[in-house]
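**Student:** Quick check, what structure comes out for this input:
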Amino acid sequence: MSSPSGSRAIPPKKPVEHDFAASLAASFRASSPLAQEVLARDLAECSDEEDDVDGAGAGLEEGDSDCDDETPGPTLYRRPSGIAFGTTRPALSLGPGGLTDEPRLTRAEREQSRDAERSLLRDNHIIPPKHQHPPQQRQGPLASLYKRVFSTKVPRRVMDDEMPPPPQIVIRPSETEPLLGDRVQRVPTHEHLNHQWEAAVRAGQIKTTWQREAKTIAVYSRSLIVTFLLQYSLNVTSIFAVSRLGTRELGAVSLAAMTANITCYAPIQGLVTSLDTLCAQAYGSGHKTLVGLQLQRMTYFLFLLLVPIAVVWLNAEPILASMIEPESAKLAASYLRIIVLGTPGYAAFEGGKRFVQAQGLFHVTTYVLLVAAPLNVLLNWLFVWHFGWGFTGAPVAVAMTQSLLPVLLFLYVWRVDGSQAWGGFRRAALKNWGPMIRLALPGMIMVLAEWFAFEVLTLASGRLGVSFLAAQSVLVTVTATTFQIPFPLSIAGSTRMANLIGANLVDAAKTSARVTIVGGVLVGMFNLTLLASLRYKIPLLFSHDPEVIELVAQTLPVCAIMQLFDGMAAVSHGLLRGVGRQEFGGYANLVTYYLVALPISFGLGFGLDWKLTGLWIGVTVGLCLVSLVEYWFIWQSDWHQAAKDAEHRNASG
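**Tutor:** Next up, the predicted model:
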């Protein structure tokens, strides 16, 4: 789309109303008509504001890496997408899908793409190795074993059996190169590399190995795991700080956290998933300051929604008292009345993360959390124990930390990097909300539905008694913490798959998928072993009440078995994102949780009086079923068609 600076843009036609199912499915695609409509309206609106015209015309600054490279853009590299969700577990990420919504790559990222392509060409013996080594003598058995296990090169016997000789791009000597004498074998330039890469892909020459995919996915996921654990620690810390005060306090903080998740955090995180699409498309259009406009619009919208949420939280005690015993309801209501002060900061930070991620600055969130997470621990210790505020100190620390997060993010953008996408405060942010809301609501519905399916177990356990509610708090905290490992792994796997599918390397994508599945199983087995072996040690971290410890120890074996299926389900969701079919995962989750998992949980927990054990058996069965259904769907999917769809999206983008 051209810049509106040359002539006045024609306002777009009135949007056509879509039915709910179509709108929901469209929300999973970054190239949805709603996102394009928002962008068109913003460009038209900006033509009326002189300052915005200048910003739009200067969207690609001089020397900007988005346009200063004449070589064709890369097809392999994408950033490991995803965000830390902050509290418990949305089983399906509605964030970046890896195929469609990435903004343009910077010069450094294009170099990473070329390096990745060059490395694959070397491993497939198509271009010369990076270092020429003299012929070596026969290697010993240990050296051969080491090379077989860790080498990323494709074995020549596989190439000889499966592929014709690789196509070669002839690199002619330069005018200054001597015609006679020894010549050093040259590495292709960017232009020759692009030709060589395209020819090799067309000829089906590019293969990969499990060693390479394991290394790549490990590199992608390590920083994401740190980020997820850091952000989740903000919530775990308050539970740890309160847990030693008593059984009732431990149960109350779990109930308050559940209420906050359902009524505030889940809706906010669902709504801001629309920024994953809107900010990326605004940045990719070349009008970078439109990213800041999208952030402003969403932030104002979220602040308006916080008004009714605050009213509910300030009057939550009678509502909660109708569900559980009055003393726990009173403590939970006091927790909500305090943390309401931190909700504006939470909303601003969730939007701000998308603002920097659209620019490729995924590390910013990690830097902010590296400062905020230790400070949150200190504040909880000071307020709960050192100053003697008790239960009240925990929500005060949470509210202060949530308010600090957007401040730290702002300081980074202002003083370090990211301000180029901020065009100042605009009147246009108060307009054009309709398409944004229509794009955001399906994301909120999907995330909220998945959260509710898990969090409703906490509410159900509250009807069993104070000790059961406290034990449920421990179980939810433990299982949600362990989930912060397979979920980032699934994001890394989906990103890598999207890279390879986008490059039309279907066989390599399947290899990467198999590695991710094995990784998910290994992580699940690790978590299973950890919880099963420490079933009597883990509850001691939260409580010294013998009844709570016994209840947790009785239920942890079920939670341990759940870890295997939890890891498998997380990976299956990631693979669906990788092939661009995440809408199937959303519907599979909803059907499985509400028609299978929850009925089994309530039937066993209350009908057969298995209590907490029965509640968690239902969740375990649901995760097992949804992972099997999704793996079957992935197995039956046409990956070659997914590659064609990715090619069409890339071309249209």
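**Student:** contacts, neighbours, all on C-alpha from now
**Tutor:** Noted.
**Student:** Leaving aside the residues adjacent along the chain, what's closest to residue 226?
**Tutor:** residue 366 (7.6 Å; C-alpha to C-alpha, 6 or more residues apart in numbering).
**Student:** Report how many residues lie close to residue 350.
**Tutor:** 25 (other C-alpha atoms under 10 Å).
**Student:** before we move on, which element is it in?
**Tutor:** helix 343-357 (DSSP states H and E).
**Student:** which other residues reach the helix or strand containing residue 473?
**Tutor:** Assigned by DSSP H and E, residue 473 falls within helix 466-483. Here helix 466-483 makes contact (C-alpha atoms under 8 Å, 6 or more residues apart in numbering) with 87-89, 229, 232, 236, 247-248, 250-252, 254-255, 328, 458, 461-462, 527, 539, 542, 547-549, 551-552, 556, 559, 563, 566-567, 612.
**Student:** From the contact counts, what lies against the next helix or strand after that helix?
**Tutor:** Downstream of helix 466-483, the first helix or strand assigned by DSSP H and E is helix 486-502. Packing partners of helix 486-502 (3 or more C-alpha pairs under 8 Å, 6 or more residues apart in numbering; DSSP states H and E): helix 210-243, helix 506-533, helix 546-578, helix 639-652.
**Student:** Proceed likewise with the subsequent sequence, for comparison:
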Amino acid sequence: MDTNQETPLLTSKNVTTNAHFTGDADDINPIKGINDFFVQFGVESKKLWYLAGPAIFTSVCQYSLGAITQTFAGHVGTLDLAAVSVENSVIAGFSLGILLGMGSALETLCGQAYGAGQIDMLGIYMQRSWVILFVTALIMLPLYLFATPLLLLIGQTEDISHAAGKMALWMIPQLFAYAANYPIAKFLQAQSKIMVMAYISMVALVLHTYFSWLFMLKFEWGLAGGALVLDLSWWFMVIAQMIYIYSGTCGRAWSGFSLAAFSNLWGFVKLSFASAIMLCLEVWYFMALVLFAGYLKNAEIAVDALSICTNILGWAIMASIGFNAAVSVRVSNELGAAHPRTAKFSVVVVVISAFLVGVLFAILLGIFRHQYPALFADSLEVQKAVYSLTPLLAACLIINNVQPALSGVAIGAGWQAVIAYINIACYYIFGIPLGLCLGFAANWGVKGIWIGMLTGTVVQTTILIWICYRTNWDKEASMAEIRIRKWSGQKEVAGEQ
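**Tutor:** Model prediction:
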């Protein structure tokens, strides 16, 4: 299916101001009756899954790189598993949250510009994002260099802190791969070029799995081998995607490097910062879950069990991140093209679809609840702890499948700053204090921490659904037009010509 054929683009040369603001041309007709709803649901589902399917596959492959390294580490030793878990969750998780968040500003701008026909600006936006993210990565470098004392400072055990700190030093190349990869991903997503990302990620995953087994277990290099393979896998994806872009397959979207990428950087930084705050607060929320487990009695077992659960949850969340990417493209493209009713209906479709997928995952987990813990750890004590957390994990599979999809709506519409405030209130003022009270004061342990934090996610998801329901989508289409003019106005376009 070619989405460009199904949703004709509105360019600056062939759209009048009146037509753009009314949003009538090619917008979805008002839905009349249940039969009409299912017909339109089927049409929009095809468009959504055209994007979401490859995006989910790509997300699963990319997440699985770290998860497979963590899985092999579990067969090397419990300390190795704890070290990889803490490095992935705390150090790399912190970095990923900032860089992915900063890069998500590109999702709003590229998606709405593509919908409005401002194709030439996509490459410039990507270059601006590269500049900002590489500078951000340099600022974050001390986090990797001084990971051991930082982990000791926040109360992690000495053994875990030293092992995770050594792992962090080896993972510095991954930090800069993040900075290069996320702008590329948003650039390609806005153009619905998802399949190439899926193919590259699949090849990277196959190679990563084989070489991780070879270096970590066969050659007995342990964490050093895992870190080497993980770094190379991420840079393989970056280089392969850049070759694809430079080969001319993106047409007008990439016309080479331009000095225009260095103009209006501060305005781009502000939008990127708002995006980073929004997504960081979500990523760090689950990072904090593993961190707090490190303060419990028998911390090594608690961290290992919880890291296995978050590992599985992370794989499942990749499906919702695929929905996140797909709906952000659909909403931003349709708002940029002045199709507010279509944008609104895309939200309905993605929420229902994400919920059903989450339920499916929870059912599968229930069926294999006796078998899956042994895949991640040889320790019977760790397996028993994981099994006891299975009901909570099943609930999370449903809730945390819907929440990231709703965040994609916020990114597509450009609501990052508003959602950031909601995340602060629901996660850090409500969820974490409740989790700490249940986990430590009520002596519920890991279960109490997780229940409290899951409650914060439920509240945040409910608020996002209410916001989407109350939104004036006609107004959002008008605001998208204003945003496009601000970031790719006549002066800037003329300068490029």
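**Student:** related to what we said a few turns ago, buried deepest among the helices and strands packed on helix 486-502 of the first structure, which one?
**Tutor:** Ranked by average neighbour count under the criterion mean count of other C-alpha atoms under 10 Å, those are headed by helix 546-578 at a mean of 25.
**Student:** Name the nearest residue to residue 322 of the second structure, ignoring sequence neighbours.
**Tutor:** Among residues not flanking residue 322 of the second structure along the chain, residue 56 sits closest, at 4.0 Å (C-alpha to C-alpha, 6+ apart).
**Student:** I misspoke; the intended subject was residue 129 of the second structure.
**Tutor:** Closest to residue 129 of the second structure by C-alpha to C-alpha, 6+ apart is residue 183, at 6.1 Å.
**Student:** quick one: what's aligned to the one you found in the first structure?
**Tutor:** Under the alignment defined by TM-score structural alignment, residue 183 of the second structure is paired with residue 351 of the first structure.
**Student:** Surely its match is in contact with residue 270?
**Tutor:** No: with contact defined as C-alpha atoms under 8 Å, residue 351 of the first structure and residue 270 do not form a contacting pair (11.1 Å).
**Student:** which of the two has more neighbours?
**Tutor:** Neighbour tally, residue 351 of the first structure and residue 270, criterion other C-alpha under 10 Å: the higher count belongs to residue 351, 27 against 22.
**Student:** In contact with that one, which residues are there?
**Tutor:** Contacts for residue 351 of the first structure (C-alpha under 8 Å, 6+ apart) come out as 272, 275, 295, 298-299.
**Student:** show me what contacts residue 140 of the second structure?
**Tutor:** Residue 140 of the second structure neighbours (C-alpha under 8 Å, 6+ apart): residue 95.
**Student:** what kind of secondary structure is residue 606 of the first structure in?
**Tutor:** Assigned state for residue 606 of the first structure: helix (three-state reduction, DSSP: H, G, I helix; E, B strand; the rest coil).
**Student:** Please work out how many residues are found near the equivalent of it over in the second structure.
**Tutor:** Under the alignment (TM-score structural alignment), residue 606 of the first structure maps onto residue 440 of the second structure. For residue 440 of the second structure, the count of nearby residues is 16 (other C-alpha under 10 Å).
**Student:** now swap in residue 272 of the first structure and tell me
**Tutor:** Residues near residue 272 of the first structure, counting by other C-alpha under 10 Å: 30.
**Student:** Who are the contact partners of the corresponding residue of the second structure for it?
**Tutor:** Correspondence of residue 272 of the first structure to the second structure, assessed by TM-score structural alignment: residue 103. Taking C-alpha under 8 Å, 6+ apart as the criterion, residue 103 of the second structure is in contact with 129, 133, 182-183, 186, 272, 275-276.
**Student:** How about the residue nearest in space to the middle of the second structure: what's its closest non-neighbour residue?
**Tutor:** Taking C-alpha atoms, centre = their mean, the centroid of the second structure lies closest to residue 321, which sits 5.3 Å from it. With sequence-adjacent residues excluded and distances taken as C-alpha to C-alpha, 6+ apart, residue 321 of the second structure is closest to residue 404, at 6.0 Å.
**Student:** any idea how far the one you found lies from residue 165 of the second structure?
**Tutor:** Noted for residue 404 of the second structure: a distance of 30 Å to residue 165 of the second structure, by C-alpha to C-alpha, to the nearest Å.
**Student:** can you check residue 337 of the second structure too?
**Tutor:** 48 Å.
**Student:** With residue 356 of the second structure instead?
**Tutor:** Using C-alpha to C-alpha, we find residue 356 of the second structure at a distance of 40 Å from residue 165 of the second structure.
**Student:** Show me what residue 81 of the second structure lines up with in the first structure.
**Tutor:** Using TM-score structural alignment, residue 81 of the second structure pairs with residue 250 in the first structure.
**Student:** List the residues that contact its match.
**Tutor:** Contacts of residue 250 of the first structure by C-alpha under 8 Å, 6+ apart are 239, 242-244, 470, 473.
**Student:** before we move on, what about residue 112 of the second structure?
**Tutor:** Taking C-alpha under 8 Å, 6+ apart, we find residue 112 of the second structure in contact with 332-337, 412, 480, 484.
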